[in-house]
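A.B. asks: Here is my input, please return the structure:
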Amino acid sequence: MGFRKKTKNVSEIAEGKAKETLGKAVGNEKLESKGRAEKTKGMLKQAVEKGKDKFRH
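C.D. replies: Alright, predicted model coming up:
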């Protein structure tokens, strides 16, 4: 996996976790769900990249 893509995916996961936690703390369901979706998206992208790496090596 390219270092840039890996870093981007990890930052997307972290940002999603932060939004989800903030949404829970303030009781904002929209922010919480947005954060959860962003976190899931980052995790999915990371899984795809790891799968690509397995086929390359």
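A.B. asks: From now on I want contacts and neighbour counts done on CA atoms only, so please keep to that.
C.D. replies: Fine.
A.B. asks: ok, longest helix in the protein?
C.D. replies: Ordering each helix of the chain by length in residues (DSSP state H) puts helix 29-56 first.
A.B. asks: For it, enumerate the helices and strands it packs against.
C.D. replies: In this structure, helix 29-56 makes packing contacts with helix 3-26, judged by 3 or more CA pairs under 8 Å, 6 or more residues apart in numbering; DSSP states H and E.
A.B. asks: Following up with a second sequence; could you model it the same way so I can compare the two?
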Amino acid sequence: MARDQKAKAKAEQAKGKIKETTGRAVGNERMTAEGRVEKAKGDARQAKEKTKDIFRG
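C.D. replies: Next comes the predicted model:
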């Protein structure tokens, strides 16, 4: 299950980065902001999983 969550975190980070970059390229501030939010969610999920790994062993 942890692998699934880690993969989901990486996917969110990548999707957010793409959306943020695309938003900047086309000058769409809303898309840029949405990309930052998605990227931050992925970062938070990844940090949570790393913390869980530390306590597991």
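A.B. asks: How alike are these chains, TM-score-wise?
C.D. replies: The pair, once superposed, lands on a TM-score of 0.95 when counted by TM-score structural alignment, normalised by the length of structure 1; 57 aligned residues with a CA RMSD of 1.0 Å.
A.B. asks: quick one on the thing from earlier: between the longest helix of structure 1 and helix 3-26, what angle do the directions make?
C.D. replies: When axes from the mean of the first three to the mean of the last three CA atoms, to 10 degrees is applied, the directions of helix 29-56 of structure 1 and helix 3-26 differ by 160 degrees.
A.B. asks: and helix 29-56 of structure 1, how far out from the chain's middle?
C.D. replies: A distance of 4 Å separates the centroid of the chain from that of helix 29-56 of structure 1, by CA atoms, centre = their mean, to the nearest Å.
A.B. asks: mean deviation (superposed) between it and structure 2, please.
C.D. replies: Its aligned residues in structure 2 lie a mean 0.4 Å from helix 29-56 of structure 1 after superposition (mean CA distance after the TM-score superposition for structure 1).
A.B. asks: In that helix, which residues are buried?
C.D. replies: By 16 or more other CA atoms under 10 Å, the buried positions in helix 29-56 of structure 1 come out as 31-43, 45-46, 49.
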